[in-house]
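[1] Predicted model and sequence below, questions to follow.
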Amino acid sequence: MERARMFMKVVSLLCLVVLSNAIESPKYEVVHSESDFDVRLYTESTWMSAPVRELSFEKATLFGFHRLFQFIQGANLNYSRIPMTSPVVTSIVPGAGPLHSSAYVVRFYLPVKFQADPPTPLPELHLKPYVWDSHCVAVRKFSGFAKDENIVREAEKLAISLRRSPWANGTSSDSDYAYSIAQYSSPFQFIGRVNEIWVDIDASGIDACKPGNIAAY
């Protein structure tokens, strides 16, 4: 019963993840576009990360975001209230399990105001800042809800598309994550939902993927 109440509480908190002009997002530019995926160059940015040990992607996202939500509501040494940003990103750490993983990292993009000096989370939240170096990411959009039963399928579709593209040998072997799921929509939004599969690209020798002037989207 207590677990069910926690589940519903975190679902309610996730309703705050709604796209609007007031919500900040990480900056990028599109450097390559195909019919079913893009390659984006993201600028360096700082995120707050919540590691989670779970077999279920859905549960990992809920439990990780619950800790992140406490952080942005003031559970930090500065008692700072931090505005909501989007997307909420869940990265899958390679491993064993039904989803090829038993470990995840749920990430919250810090607003520009806090990028250089993030507030220190309370120790019991087990959060830590993560600096995301500027690099290229292959991105596939998909609609509906991101669930345990469809995220692997969507990641496989992106992998097939990449193998058929000029980026066939571009998947980064140095990445800490198999792939990531970016969620932009509230759980109670049923139409026009936006999700993305992200895969890091190793394109250090490609000029398009070198840091430059990156516009905000």
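    Received the coordinates, thanks.

[2] CA atoms for contacts and neighbours, from now on please.
    Fine.

[3] Could you verify my assumption that residue 11 touches residue 64?
    No. Look at residue 11 against residue 64 with CA atoms under 8 Å: they stay out of range, at 11.7 Å.

[4] Got another one to weigh against that:
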Amino acid sequence: MVWAPLGMLLVAFAMAAEATVGPCDDTTHGTETKECLHFTTICSGEEYEVRSYDNTKWISAVEESYFMDMAITRAFWKLFKYIQGNNAAGLKIDMTSPVVIKTKDTTSMWTSSKYKVSFLLPSAFQDGAQEPPAPKDGSVFFEETPAMKLYVRSYGGWLMGLTSRTNARDLRMALQKAGASFVKGSHYDVGYDSPMKMTERHNEAWYAVEGDHVCPK
């Protein structure tokens, strides 16, 4: 099976997290799934934190719409159908967290934009010992991200178009103020909670580190 790189998110680096995917705990932010994406916090402050991640495998789908929420919903259900058994083996696969959405920085309600939604594959498929079943939907595909560093801003509430743009903008401004270099043009909206969770929700905005990371002051 061939794994493609996950867009401009990827910045290789020497440090790696202890595990790619594993049980959720207080540090991984997931509360509704068995497994979460693990990371190592390099440094943190009031406006953002810097994290390192190991290489990770995902399943993704891309949808285009004038409205972020509509595109995300369509892509999400394609991926959800895959883990519910719409795959070559008819295998049901556990949901994981977070869900990651690649979003252009310049989206607006006046122009159509593409959004890539990615589900984290469970640990059973991460080390290469077991291959995930092929999707039946031809628009659903596998990807792999190598080890990377990310600038991260956390926030609560619901991940929607306005909150996405606002928090990505606030993270950009904080990074520019700190003199940090990051990959521009798109960011990653990250959600950890199902729609059924009403309180204490956790979301994030991610930008990939470019060059040496800069810790918040």
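    Arrived safely. Small disclaimer: the values here were computed from a predicted structure and weren't measured.

[5] hang on, the earlier thing: of residue 11 and residue 64 of the first structure, which one has the most company?
    residue 64 (26 against 18; other CA atoms under 10 Å).

[6] what do we get in the second structure for the more buried one?
    Using TM-score structural alignment, the equivalent of residue 64 of the first structure in the second structure is residue 75.

[7] same thing with residue 46 of the first structure?
    That one, residue 46 of the first structure, aligns with residue 57 by TM-score structural alignment.

[8] Return the distance of that match relative to residue 100 of the second structure.
    Going from residue 57 of the second structure to residue 100 of the second structure by CA to CA, to the nearest Å gives 12 Å.

[9] So for these two, which residue has more residues nearby?
    The residue with more neighbours, out of residue 57 of the second structure and residue 100, is residue 57; 26 against 22, by other CA under 10 Å.

[10] if you skip the residues just before and after it, what's nearest to residue 106 of the second structure?
    Leaving aside its chain neighbours, residue 106 of the second structure sits nearest to residue 185 (7.6 Å; criterion: CA to CA, 6 or more residues apart in numbering).

[11] One more: residue 76 of the second structure?
    residue 117 (6.6 Å).

[12] what's the answer for residue 22 of the second structure, then?
    Residue 22 of the second structure sits nearest to residue 35 (CA to CA, 6+ apart), 5.0 Å away.

[13] ok, now which ones touch the one you found?
    21, 22, 23, 24, 95, 96, 97, 122, 123 (CA atoms under 8 Å, 6 or more residues apart in numbering).

[14] just residue 45 of the first structure next, same as before
    26, 109, 115, 131, 132, 133, 134.

[15] ok, and the most crowded of those residues?
    That'd be residue 109 among these, by other CA under 10 Å, with 24 neighbours.

[16] so how far is the lengthiest helix in the second structure from its chain's centroid?
    What stands out as the longest helix in the second structure, according to DSSP state H, is helix 161-178. How far helix 161-178 of the second structure lies from its chain's middle: 16 Å, per CA atoms, centre = their mean, to the nearest Å.
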